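1. heads up, no residue letters with this:
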């Protein structure tokens, strides 16, 4: 069970040592990272998602429950640890929304997947400016519709204890 993640600082894009040596995000906390364009927010999210261990350009590392990544079993500990909604959501898979959501719900062993995906579509339409329908093709969705769909999907289908959202609107 996830109790906390610790991010250990590395270097910024100019190769300077980061001012913050480390910080923790505990289970149940909401953590917001605020900074100007180009300050490294997206890179930090990418580092967390990749379960970094000092081998990226930033030199950052993360600990899960005070343990380094190499001490954890990927299949047991890390497989569904992180869900991400990136700032540039573009689907490349050629399928309709309903098939995509059903596939994701089945992979996550959701009971009564049809009921759950109806809720996902409802929440998507509450978040999106223009409505989407089960029959809509993923590749035809606007950026805002794609992000709304993925936020709803992560909230209602994913069981990941860490949710990373880059550039929430």
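-> Cool, got the structure. Only a predicted model underlies this, so the values are computations on that prediction, with no experimental measurement involved.
2. contacts, neighbours, all on C-alpha from now
-> OK.
3. element containing residue 154, please.
-> The secondary structure element spanning residue 154 is helix 143-156 (assigned by DSSP states H and E).
4. count the neighbours of residue 115 for me.
-> The number of residues packed around residue 115, counting by other Cα atoms under 10 Å, is 10.
5. swap that for residue 144, sorry
-> The local packing of residue 144 (other Cα under 10 Å) involves 19 other residues.
6. comparison target, given below:
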């Protein structure tokens, strides 16, 4: 019985240590959706099944007078000169989130959490994730990002507990 209690106690302590080490993901305090709207280039991401074979990936956000954001994602399949693949969706801003948490829906009724976790003061770059940290996109207003900016973003992501071994740069050399 004492041995069983010791095993349970050890398990509970290990579980508590895991919970204490797990850093909850935080978003930026606020986002001006008018400044955020427009075209973004994917600089790097955690590879996702729905983006397989994509090159020159972009996302465009347009405010809609119906209270949501129109999302238009594009990429070139299997190479920089490949066929254009497009996906259209809607993003709904979560109330009381400072506009930093959205739910994006490409196919009804399924939606995904889109959290803006890092954002340049001048809106030249943004970092987007999901609270489970399994999704990650580094976005820029231009197809290329300076090495210094990219490295600074990576340092902040590492402090937030992201596994940067999974991060892949996106080919943005397109015509």
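-> Arrived safely. Quantities reported herein were computed from a predicted structural model and do not represent experimental measurements.
7. give me the TM-score for this pair.
-> Counting by TM-score structural alignment, normalised by the length of structure 1, the TM-score of this superposition works out to 0.21. Behind it: 65 aligned residues with a Cα RMSD of 5.8 Å.
8. follow-up on the earlier one: does the following helix or strand past the helix holding residue 154 of structure 1 pack against any helices or strands, and if so which?
-> The first helix or strand that comes after helix 143-156 of structure 1 along the chain, using DSSP H and E, is strand 162-165. Here strand 162-165 of structure 1 is seen to pack against strand 82-85 when contacts are counted using 3 or more Cα pairs under 8 Å, 6 or more residues apart in numbering; DSSP states H and E.
9. report all helices and strands that the strand it packs on contacts.
-> Here strand 82-85 of structure 1 touches helix 41-49, helix 143-156, strand 162-165, going by 3+ Cα pairs under 8 Å, 6+ apart.
10. redo those as JSON lines? Include distance to residue 85 of structure 1.
-> Written out in JSON lines, the entries for those read as follows (distance: least, Cα to Cα, whole Å):
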{"stretch": "helix 41-49", "distance to residue 85 of structure 1": "10"}
{"stretch": "helix 143-156", "distance to residue 85 of structure 1": "6"}
{"stretch": "strand 162-165", "distance to residue 85 of structure 1": "5"}
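11. of these, which is nearest residue 4 of structure 1?
-> Within these, the stretch nearest residue 4 of structure 1 is strand 162-165; the backing value is 9.7 Å (Cα to Cα).
12. returning to what we had before: the helix holding residue 154 of structure 1: which residues count as buried?
-> Within helix 143-156 of structure 1, the residues scored as buried using 16 or more other Cα atoms under 10 Å are 144, 145, 146, 147, 148, 149, 150, 151, 152, 153, 154, 156.
13. now tabulate those residues in a markdown table and tack on distance to residue 164 of structure 1.
-> Below are these laid out as a markdown table (distance: Cα to Cα, whole Å):
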| residue | distance to residue 164 of structure 1 |
| --- | --- |
| 144 | 17 |
| 145 | 18 |
| 146 | 16 |
| 147 | 13 |
| 148 | 14 |
| 149 | 15 |
| 150 | 12 |
| 151 | 10 |
| 152 | 13 |
| 153 | 13 |
| 154 | 10 |
| 156 | 15 |
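14. and those residues, which two are furthest apart?
-> Between any two of the buried residues of helix 143-156 of structure 1, the greatest separation by Cα to Cα is 18.3 Å, found for 144 and 156.
15. which residues in structure 2 form strands?
-> Remark: strands assigned in structure 2 by DSSP state E are 38-45, 54-63, 69-77, 84-93, 101-107, 110-119, 125-129, 136-140, 168-169.
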